[in-house]
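>>> next input, structure requested:
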Amino acid sequence: MRKLYNATGLLEAPRVDSRGRVLFSNVTEGGVYRWADGSVQTVIPARRGVGGIAVHADGGLVATGRDVRYVHAGVEQSLLTLDGATGFNDVTVGPDGALYVGVLRHRPMRGEPVVPSEVVRLGLDGSVAEAVTGVRWPNGLGFAPDGQTLYVCEYAESRVLAVRDGQKHVFATVAVGECDGLAVDADGGVWVALGSGGAVARFAPTGELVDTIELPGTFVSSLTFTGADLYLTTNSGLFTTVVDTTGAAVPPAGVPH
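Purely as a prediction, here's the structure:
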């Protein structure tokens, strides 16, 4: 395990762009940043609460927060707001380029009680539809390599849901920490950042726990792959390590802007 960048605040939402650079946010102190070759540049200044980032096929990126926003070359455009939503959390991209977004209906930083929420699908035609409902604090999202099963971290329940053909079931439950960020490998393994558990867990496609990587004393918020390189965001900085599998490809978003 190697630390690439030291930071205060809570880093989140790691994503690797087409050039191998690591994008990430600072939820509490604000901003979206890009790490490459040992240096960090600011991509979006000051924006707080960014729990999810996706690379866009047209260049630029999509970032969450109080709304879902497309940002490219300093120009920003709102893509999604919803009545009653307090913000938007993690994101992933489906096989067709549609964007899947976790909706927040409470204010975590204010200590408000968790209420059931949903994951919505923003389609290539701009349509918005519910993909999953009844999720208590939706967090990390990712698709199985076949593109048919969507995994959803249910943070308040410390478990991962699997959704296929509109039906959901409990895929895995953790005994320590919470289910925060999520990534899927090319073998179908599901990797979950365990938040206050200070670790990352890997589950087999059948849901059994098969491995754990510990970072004692840290809050591990999320993770992403590029090849066999695994990047982790925490409350102290950005880390990387090499694992014995490769990440499943996440396509760029193709939603209109």
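
>>> alpha carbons only for contacts and neighbour counts from here, please
Noted.

>>> longest strand in this structure, please.
Ranked by residue count and defined by DSSP state E, the top strand of the chain is strand 128-136.

>>> what is it packed up against?
Packed against strand 128-136, as judged by 3 or more Cα pairs under 8 Å, 6 or more residues apart in numbering; DSSP states H and E, are the following elements: strand 116-122.

>>> how far is the strand it packs on from where the chain is centred?
Offset of strand 116-122 from its chain centre (Cα atoms, centre = their mean, to the nearest Å): 14 Å.

>>> which outside residues touch it?
Residues from elsewhere that reach strand 116-122 (Cα atoms under 8 Å, 6 or more residues apart in numbering): 98-105, 127-138, 255.

>>> now do the longest strand of the chain and strand 116-122, the angle between them.
Angle of strand 128-136 versus strand 116-122, following axes from the mean of the first three to the mean of the last three Cα atoms, to 10 degrees, is 150 degrees.

>>> next, the buried residues of strand 128-136.
Neighbour-count burial for strand 128-136, counted by 16 or more other Cα atoms under 10 Å, picks out 131-132, 135-136.

>>> now the second one, please; I'll put the structures next to each other:
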Amino acid sequence: MSHPFPGLEHLIPADAVVEHLATGTAWGEGPVCLDDGAVLWSDIPGNCVLRWHPQEGQSVAVQPAHFHNGHTRDDAGRLYACSHGERAVLRSDDGGRNWRPIATHHGGQRLNSPNDVIVARDGGVWFSDPPYGLIQPLEGYGGGQEQPGCWVYRLDPDTGAVEAKVRDMVWPNGLAFSPDETTLYVTDTSHTHDPAGHHHIRAYPVAGHGASKNEVGEGRIFAVVDPGMPDGIRIDEHGNLWSSSGGGVQIYSPDGVRLGVVAVPEAIGNLTFSHVEPYLYIAASSSLYRLPVSVKGDRF
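Below you'll find the model as predicted:
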């Protein structure tokens, strides 16, 4: 019998099927897995964070959520969220019940609308800051853009300083590090509002040691994703990049070769690997799905 996902035999079991878990979102985003097997994910236009648990099913975790978008966690289990409404990056130390802002400004000006967030092994919090929460009425509270651009930032875990690390993208969105954290992948989804805009993933070298640690070099186009946009991305233990798109999950080798596609019935906002069981969780427009996998995610 042929494999259901050609080219992905080493990444996905031969009997794998895309399983539908929950529904009801207007635009699903930002899934993150918890230690008890639950998944939190955002419904941005619905202004809530939903929870799905294998035994308990679907429930509402936070409402109103001030338009949460991307979520992640760190090695200590603390949760992080990007809030379009609060124009901030938030952290929760109690499993998502209470949130507090940890990044709200850069250069004395309010952030645009933080979109996606990842935490490096040194505790640095990296996040993207496009304008979606300012320009889309159902994804934020509006307001004027105070930053001179849409950048990728790093929040220093020791000083709390917010430093712009990537300034050459139009609307940066999804983020992921290579397993050795020497490459930062960033998606650009400016094509959503401009026919001439981008729908690609860029790769940036990141210095790992000495005085230049966390310095980001000149980027390059890693892959152009079509159909749709490369919104959320994640990296597996072998360095392969798993990207959302309009037609499914597109998977790329570390050198940018597309290995294959996992078809999903809806456009995908974001995805994440479980660290508890061998699954990839997929937040699509109206539903949450999961896919059995044969690899582990490198980070949360």
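
>>> ok so, going back, just checking, next helix/strand downstream of the longest strand of structure 1?
On the C-terminal side of strand 128-136 of structure 1, the closest following helix or strand by DSSP states H and E is strand 138-143.

>>> start and end residues in structure 2 for that following strand, please.
Strand 138-143 of structure 1 corresponds to residues 172-177 in structure 2, going by TM-score structural alignment.

>>> what residues are up against residue 163 of structure 1?
Taking Cα under 8 Å, 6+ apart, one finds 132, 149-152, 169 in contact with residue 163 of structure 1.

>>> which among the residues you listed count as buried?
Neighbour-count burial within the contacts of residue 163 of structure 1 applies to 132, 149-152; the criterion is 16+ other Cα under 10 Å.

>>> among those, which two are most distant?
When Cα to Cα is used, the two most widely separated members of these are 132 and 149, lying 11.8 Å apart.

>>> hmm, back to that, compared with structure 1, how much does the match of strand 138-143 of structure 1 deviate?
In the superposition with structure 1, the aligned residues lie an average of 1.0 Å away from stretch 172-177 of structure 2, counting by mean Cα distance after the TM-score superposition for structure 1.

>>> now that stretch: how far from the chain's centre is it?
Per Cα atoms, centre = their mean, the displacement of stretch 172-177 of structure 2 from the mean C-alpha position of its chain is 6 Å.

>>> quick one: contacts of that stretch?
Looking at stretch 172-177 of structure 2 with Cα under 8 Å, 6+ apart, the contacting residues turn out to be 115-118, 120, 127-130, 150-152, 183-190, 230-235.

>>> in structure 1, which residue range corresponds to stretch 31-44 of structure 2?
Correspondence between stretch 31-44 of structure 2 and structure 1 is established over residues 14-27, with TM-score structural alignment as the criterion.

>>> any idea how far that stretch is from the chain center?
Here stretch 14-27 of structure 1 is found 11 Å from its chain centre; the criterion is Cα atoms, centre = their mean.

>>> give the contact list for the aligned partner of residue 221 of structure 1 in structure 2.
Matched to structure 2 by TM-score structural alignment, residue 221 of structure 1 sits across from residue 269. By Cα under 8 Å, 6+ apart, residue 269 of structure 2 lies in contact with 27-30, 231-232, 244-245, 282-285.

>>> repeat that with 7 Å
By Cα atoms under 7 Å, 6 or more residues apart in numbering, residue 269 of structure 2 lies in contact with 28-29, 231-232, 244, 283-285.

>>> what's the nearest residue to the aligned partner of residue 185 of structure 1 in structure 2 if we skip its chain neighbours?
The criterion is TM-score structural alignment: under it, residue 185 of structure 1 has residue 236 as its aligned partner in structure 2. Of all residues not flanking residue 236 of structure 2 in the chain, residue 297 sits nearest, at 4.1 Å (Cα to Cα, 6 or more residues apart in numbering).

>>> count of residues packed around the one you found?
The criterion is other Cα atoms under 10 Å. On that basis, residue 297 of structure 2 has 23 neighbouring residues.

>>> and for residue 224 of structure 2?
Here the number of neighbours of residue 224 of structure 2 (other Cα under 10 Å) works out to 17.

>>> am I right that it is in contact with residue 203?
No - the pair residue 224 of structure 2 / residue 203 is not scored as a contact, 11.7 Å apart, by Cα atoms under 7 Å.

>>> residue ranges of the strands in the stretch 51-200 of structure 2, please?
For the stretch 51-200 of structure 2, applying DSSP state E, counting those that start in this stretch gives strands covering 57-62, 68-73, 79-83, 88-92, 100-103, 105-106, 109-110, 117-119, 125-128, 152-155, 162-166, 172-177, 183-188, 200-205.

>>> just give me the match in structure 2 for residue 243 of structure 1.
Correspondence of residue 243 of structure 1 to structure 2, assessed by TM-score structural alignment: residue 293.

>>> how close does that match sit to residue 281 of structure 2?
To residue 281 of structure 2, residue 293 of structure 2 is 10 Å away according to Cα to Cα, to the nearest Å.

>>> sorry, back to before: now do the contacts for the residue nearest to residue 236 of structure 2.
Taking Cα under 7 Å, 6+ apart as the test, what residue 297 of structure 2 contacts is 235-237, 273.
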